[in-house]
Each structure stands twice: as structure tokens, then as C-alpha cells.
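# Have a look at this prediction, sequence included:
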Amino acid sequence: MSVDFGQIRRNEHLPARIAAQIGSDIQEGRLKPGDKLPTEHFLAKSLGVSRSVVREAIAQLRNEGLVETRQGVGAFVTERQSRTIRIDEGELFKRDSFRDLFQLRIPLEIEAAGLAAVHYKEADLERIDEALARMTGSEKWTDEGIDADLAFHRAIAEATGNDYFALFIGFIAERISLAIAAARARVELEEIVNVTIDEHVVVRNAIASRNPKAAREAMRAHLLGAASRVDLTLETY
């Protein structure tokens, strides 16, 4: 299956598109350090999307270091010197750049799965299961299913007990969501959704059984499968 990266741009899912729009306002100075973002309710209403979509967009901005969230207060634009990683979204529509980012995902997520199997707490497993339930429910046929897929991977990263895994995997996963959307657009939806769910279940069960070797192998199989579904050949040894 060959993927048209121009098609990915057209099919880019809502959270990434909203984050890119807000990110542009920040980078170009229309939103300044210390400014508070509008509330989730206001953004959802004004943009005509659900609040869960807005939350995903703000999570992406937080992963990029463009905003910080304060419990019960809201999201605020960070000072420029405190900002972390940022990748030009346009670069990811170049096949080589996109492949390189996916290649980076492999060692990070495989290691995260193994560490999660060793270190997870019950609350972590509950978050993994919650995301998996969303993936297997009625949302699986919609963009909400993509959001649930990303939440699954973030929950595993958080279960490592290492905040840096959550930071880097969260950042990469948001961009890899473009590949998920592209894969859904290019093949029989029922086929790809069911295969993806099956792979996630194997990962979840290996982590739940506290078997780091099986968890690493399951995550490796899932990521290579995901890459093949968007016609990417990765180097693995």
C-alpha cells in the first residue's frame, strides 16, 4: 500500500489541526507568554468540535512545551526559553522525515512497554484499559478511535514511571496520528481497525501479566505492523 502524503494533510485529524493553529498564534506572537488560552468549553463551541478534541489539542501543545496547564485554572502560554521540542508540521509531509520520526518511535515505545510491565500501578492499567475500551467501542469507526489509540500509547508511557517517556512518546504519537488517519483512509476500515485492536490487546495483556519480554515483543510487532500499513520500511535488528 502506497500512501499519498498530500492525502495525509487533507485527512489530518482535528486535534493536530487545532494545535497547529494555536501553535502558529503563539509562534507569531498573537498569543504571548503568560496569556491564558480560552476555556475548553469556549474553544469547543467556537470551533464546532467536542471538548475531548480540544483536550487532545492542548495535550499536544503541552508536549511541545508551548503551553503549561494549571489544575483548575487553565492553560497558559509558556516563556519562550522554557519551550522544549518543536517539529515543523510541514516537514512530516515529506516521506523521509515522516519515516525518520516513525523510526525513532520504535526503540522508545518498545522500551516503554517493557518498563510499563515492570512498574505499572493499578491506576496505570485502568487508564490503559479505558483507552482500549474506547478503541473497541462505537468510537472505533471515528476520529475518536484515533484519539483513543493515542491515549493508549500515552498511558503505557506514563506507566513506565519515567516522565521523559511520557513527554517524548506523547510528542511523537501526536504526529504519528497522521499515519493512523492515512491508513484508515487507504484500506478497508473494518479490516485495519480490527487488526489494530487485536495488536493492542496483545500489548495490554503482556503488560498486565508483568512480562516485560512479552510486552516488548508485542509492542515491536504492533509498531512494525503499523508501519507496514502506511508502506514504511524500517530498520530493526
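In hand now; what should we look at? Numbers count the residues shown, from 1 in each chain.

# Please count neighbours and contacts with C-alpha atoms only from this point.
Noted.

# Contact partners for residue 209?
Neighbour list for residue 209: residue 117 [criterion: Cα atoms under 8 Å, 6 or more residues apart in numbering].

# Sticking with the closest residue to residue 155 other than its chain neighbours, tell me its helix or strand.
Spatial nearest neighbour of residue 155, chain neighbours left out: residue 128 (5.5 Å); criterion: Cα to Cα, 6 or more residues apart in numbering. Residue 128 belongs to helix 122-136 when assigned by DSSP states H and E.

# dropping in the other structure now:
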Amino acid sequence: MTALFQSLTPGARLSDRVAEALEAEIRAGRLAAGLKLPTETALAEQFAVSRTVIREAVSRLKSLGLVDSRQGSGMFVREAGFAPLSFDMRYAGSKSAVVQIVEVRRALEAEVAVLAAQRRQPGDLVQIRAAITALADAVARGGDGVAEDVAFHRAIADAARNPFLIDTLRYLGQFLVGATRVTRANEARRVDFARQVADEHAHIVRAIEAGDPVQARLAAAGHMDNAIHRIEQADPAFWQQEGEALARPLTGGLPPLR
């Protein structure tokens, strides 16, 4: 693995280079599913880097679903499956990464809303309304509403009754949730932004309840368009403070900050 490590892009961070080398070994089957990874100390010696670098690299592998921790036993390789998407830091800064992910959401959420308007059942509407209420309650308690926002959109996806769309959203989950974390943090800084989001959610729900796929598509796509507009209007101080930190996992491949 050391030779492979030395051949990687010199400009990359050490932890990224180590993660890429280990990922290549896993995807090639040289580190088979179920195999225990060497200890941090052993990997640090093998790659001639610090244990902190190894810890960051393994954290990235864990966020990609390639390794799993077992309490008291260490880290074990998981089945590689499909390679999750990741942004290249050379091409996407934090702000542009968020905008690009919301653009992906726009295409998916618009189609999901159309199908939900066509296929929703009474029970689905109950779940969607419950999700809206939970989101409002979370915000009223001073929470960021990220989990509740994601649950609201998931309730709409469930009403669409298309398991392939649901699996696609789950596959993109790391990035969709990460982008939601950024957009909601920005929106929480302004009362008008927060009110707009609530109104847009209500518009989507009304269209789905009415069984109107045309309006559902427009409402869902418009919600994403407005999310992009709000990001572009964000105070520069937002990006210098929490925005940059919250968006870093989208471009750095690390787990979201807690």
C-alpha cells in the first residue's frame, strides 16, 4: 500500500491520500469484507504519517460506508458496493458545493412531489402533516430543525411509492443532509428566510393534498430555487463562521460536524 500511497496526487491532504489508498485496496478486494483493519499504530508506521492522519482517513472511510467499528474489537472492512459521490476540493468550494447539491435536490424533489400528489393515500397525508408539525415544534424549541426537515421530505418521498427514488435519496443522504444543515443554519439567521421556508413547505403540502402534480412540481422546484437564492444572499459573515464549517464535509469527505 505504501507504493500506491506515494503515487497519489501530491497536492492532496495526507489523510485524503491515505483514505484513497485504503479505499482502492478495499474496492480491489485486497482488503476483503469482514477483514479487520490494522491498528492505528500499524497503519501510521506503514504510511509514515501520524496517528491523527490515520484517524482522519479511517473516519472518511467510515463516512463512505467502507468500514465499520465494532466496540472493543476495532475497525472492520464492509462490502464496498457502489462508490458514494464526493466533491473534488479543486472544483467546488463550500458555497458552490451547497448550491450544486441543492440543484441535484431540485430535480429529485420535484419528481418526488409529482408522484406523491398522484399516489398519496390518507395515511401519507397524516405522516406529512405530522412531519410539518414536528418541524415547527423543533424550531419553536430553538432547534435547528435539520432532522425534522429531512423527515418531512422523506415523508413526501414515502408517499411517492417508488423504492428506487427512495433508495437514491438514501444513497445521496450524506450530501443531502449536509446541504440541509447549511441551508437551515443560514435561514435561521433571518426571520424572513424562516418564514419563506415554512410557506414553501405549506405550498408543497397543499399541492400534494389536492392531488395536483403540476402545482406539486412547481412548489417543490421553487422551494429548491429559493433555497439557492437564500444561500446566495447569505451574509458573508455566515460563511466565515458556521457556514464554512458546516459545509466542509460536503467537499472534504469527512463526517458531518455535530
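Happy to help now that I have it. The structure presented is a predicted model; accordingly, all values stated were derived computationally and were not measured.

# TM-score for this pair?
Here the TM-score for the pair of chains, by TM-score structural alignment, normalised by the length of structure 1, is 0.59; 172 aligned residues with a Cα RMSD of 3.7 Å.

# What separation do you get for the residue nearest to residue 155 of structure 1 and residue 135 of structure 1?
11 Å (Cα to Cα, to the nearest Å).

# Test my guess that residue 135 of structure 1 contacts residue 196.
No: applying Cα atoms under 8 Å as the test, residue 135 of structure 1 and residue 196 come out as separate, 9.3 Å apart.

# what's the neighbour count on residue 231 of structure 2?
21 (other Cα atoms under 10 Å).

# which strands and helices sit next to the strand or helix carrying it?
Per DSSP H and E: residue 231 of structure 2 is located in helix 213-232. When contacts are defined as 3 or more Cα pairs under 8 Å, 6 or more residues apart in numbering; DSSP states H and E, helix 213-232 of structure 2 packs onto helix 94-119, helix 173-187, helix 191-209.

# if we go to 7 Å?
On a contact count with 3 or more Cα pairs under 7 Å, 6 or more residues apart in numbering; DSSP states H and E, helix 213-232 of structure 2 meets helix 94-119, helix 191-209.

# Comparing those helices, which comes out most buried?
Of all these, helix 94-119 has the most neighbours on average by mean count of other Cα atoms under 10 Å, namely a mean of 22.

# coming back round to it: the helix holding residue 128 of structure 1 vs structure 2, mean deviation?
When structure 2 is superposed, helix 122-136 of structure 1 averages 1.6 Å from its matched positions, counting by mean Cα distance after the TM-score superposition for structure 1.

# That helix: which residues count as buried?
124, 125, 127, 128, 129, 131, 132, 133, 134, 135, 136 (16 or more other Cα atoms under 10 Å).

# And the contacts of the next helix or strand along the chain from it?
Per DSSP H and E, the first helix or strand lying C-terminal to helix 122-136 of structure 1 is helix 143-159. With contacts defined as Cα atoms under 7 Å, 6 or more residues apart in numbering, helix 143-159 of structure 1 is touched by 13, 112-113, 116, 119-120, 124, 127-128, 131-132, 134-135, 139, 165-166, 169-170, 173, 177, 180.

# got it, and stretch 103-123 of structure 2?
Contact partners of stretch 103-123 of structure 2, identified using Cα under 7 Å, 6+ apart, comprise 156-157, 159-160, 207-209, 211-214, 216-217, 220-221, 224.

# how near is the counterpart of residue 100 of structure 2 in structure 1 to residue 24 of structure 1?
With TM-score structural alignment defining the correspondence, residue 100 of structure 2 maps onto residue 100 in structure 1. Distance, residue 100 of structure 1 to residue 24 of structure 1, by Cα to Cα: 24 Å.

# Kindly report the same for residue 158 of structure 1.
In this structure, residue 158 of structure 1 and residue 24 of structure 1 are 28 Å apart, going by Cα to Cα.

# With residue 128 of structure 1 instead?
32 Å.

# Please apply the same query to residue 136 of structure 1.
In terms of Cα to Cα, residue 136 of structure 1 sits 34 Å off from residue 24 of structure 1.

# repeat for residue 87 of structure 1
For residue 87 of structure 1, the distance to residue 24 of structure 1 - Cα to Cα - is 12 Å.
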